[in-house]
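Engineer: here you go, sequence then predicted model.
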Amino acid sequence: MTGSQDEPRTVCRRTVVAAVGGAGLTVALTACGDDAPGDGKGAGSTGGANAPGGDSGGTPGGGGGGKVLAGVAEIPEGGGKIIGDVVVTQPVKGEFKAFSAKCTHQGCAVGSVAANVIVCPCHNSRFDASDSSVQGGPATSPLPSAPIRREGDSIVLA
């Protein structure tokens, strides 16, 4: 009798490895994002996440129009803040930009913004905080920009 419930099933090693790898990726991606803007914890300040941002252009990582990303006071001059899949910067006083927080090299989440430089911790790619141009590789393409606007004391995804 083939196919009975009493017979053991043979599972390929490749199937097991793929299933375990997929489950691990799901856990890792779930742990990466913190979409709570402005709470000052975890990925919301200057560490971790994937995505869009900028004064013009498309919305690379999706995102809904009108979503408040941060308060103006939360974005330091010459620095920035990573909020979910967006990195918002203030390269000069009163000028705000937003870019994808996903590195163009291998898709890692950028990890920090300081001294007008966005840094990816995976392979140390560096991007200019004013236009996301590559300052140091291995990335060769700038971070995609996403439209933002200032509404009073808030930075909003357009």
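Structural biologist: Happy to help now that I have it.

Engineer: contacts and neighbour counts: CA atoms only from here.
Structural biologist: Fine.

Engineer: against Leu25, how distant is Pro91?
Structural biologist: 34 Å (C-alpha to C-alpha, to the nearest Å).

Engineer: which one of these two has more residues nearby?
Structural biologist: With other C-alpha atoms under 10 Å as the criterion, Pro91 and Leu25 differ in neighbour count, and Pro91 comes out ahead with 23 against 12.

Engineer: the more buried one: what secondary structure?
Structural biologist: For Pro91, the secondary-structure state derived from DSSP: H, G, I helix; E, B strand; the rest coil is strand.

Engineer: what distance do you get for the residue lying closest to it once chain neighbours are set aside to Ala129?
Structural biologist: Nearest residue to Pro91 in three dimensions, chain neighbours excluded: Gly78, at 4.7 Å (C-alpha to C-alpha, 6 or more residues apart in numbering). When distance is defined by C-alpha to C-alpha, Gly78 is 8 Å away from Ala129.

Engineer: one more to weigh against that first structure:
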Amino acid sequence: MPGRSVPSRRTVLRSAALTPVAGLGMAACSPGDDGAAPARPTAPVDLGADGEVAKGGTKLYRDQNVVVSRAEDGSLKAFSTVCTHARCPINKLEGTKLICPCHGSEFDARTGEVLHAPASVPLIELPVEVKQGRIIASPGV
């Protein structure tokens, strides 16, 4: 059309490359992000009944990105299950081992410690308590 400028192929490709793709959000892979703060709950989260985690056991709460373990003495620990390597949500728990689906990082669900690279930073510990028979995880500070 006369008088109307047509963008160059380079302009169109550059714009497409800069446009965010819906749905990638936190699951996008960002190599080299070790040490960056992954997402964690922003408000206290009711995970379920206190009896859901047995002594010596662990439970993965996929929808809340939290894992909870209970020591033999009954004390609870909770960790964010957003991988510290590339911020992928961890969706697999085998015994007490969390396995990230993106690059295979493995973490101890009881301590948050890295068991297998590429992650090199432990999971973020979250405050957890039992209130009125419910397990509540908080975002921490």
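Structural biologist: Here it is on my side, so go on. Small disclaimer: the values here were computed from a predicted structure and weren't measured.

Engineer: quick one on the thing from earlier: which of Gly78 and Ala129 of the first structure has more neighbours?
Structural biologist: More neighbours sit around Ala129 than around the other of Gly78 of the first structure and Ala129, counting by other C-alpha under 10 Å; the figures are 30 against 17.

Engineer: what do we get in the second structure for that one?
Structural biologist: Alignment of Ala129 of the first structure against the second structure is given by TM-score structural alignment, with Ala109 as its counterpart.

Engineer: the residue in the second structure that Ala146 of the first structure lines up against: how many residues sit nearby?
Structural biologist: Across the two structures, Ala146 of the first structure finds its equivalent in Leu126 of the second structure, going by TM-score structural alignment. Applying other C-alpha under 10 Å, we find 21 residues neighbouring Leu126 of the second structure.

Engineer: repeat for the one 4 residues further on
Structural biologist: Under the neighbour criterion other C-alpha under 10 Å, Val130 of the second structure is assigned a count of 16.

Engineer: gap between the most centrally placed residue in the second structure and Thr42 of the second structure?
Structural biologist: By C-alpha atoms, centre = their mean, the second structure has its centre lying nearest to Val82, at 1.3 Å. Val82 of the second structure sits 14 Å away from Thr42 of the second structure, going by C-alpha to C-alpha.

Engineer: what ranges do the helices span in the first structure?
Structural biologist: In the first structure, helices defined by DSSP state H lie at 13-32, listed in chain order.

Engineer: quick one on the thing from earlier: what lines up with the residue nearest to Pro91 of the first structure in the second structure?
Structural biologist: Mapped onto the second structure by TM-score structural alignment, Gly78 of the first structure lines up with Gly57.

Engineer: distance check, the match of Ala129 of the first structure against Ser15 of the second structure.
Structural biologist: 42 Å.

Engineer: over to Leu60 of the second structure?
Structural biologist: The span separating Leu60 of the second structure from Ser15 of the second structure equals 40 Å under the rule C-alpha to C-alpha.

Engineer: same question, Ser5 of the second structure
Structural biologist: 16 Å.

Engineer: more neighbours: which of the two?
Structural biologist: Per other C-alpha under 10 Å, whichever of Ser5 of the second structure and Ser15 has more neighbours is Ser15, with 10 against 7.

Engineer: from Val6 of the second structure, how far off is the more buried one?
Structural biologist: When distances are taken as C-alpha to C-alpha, Ser15 of the second structure and Val6 of the second structure turn out to be 14 Å apart.

Engineer: go on, Asp63 of the second structure?
Structural biologist: Remark: distance between Asp63 of the second structure and Val6 of the second structure (C-alpha to C-alpha) = 46 Å.
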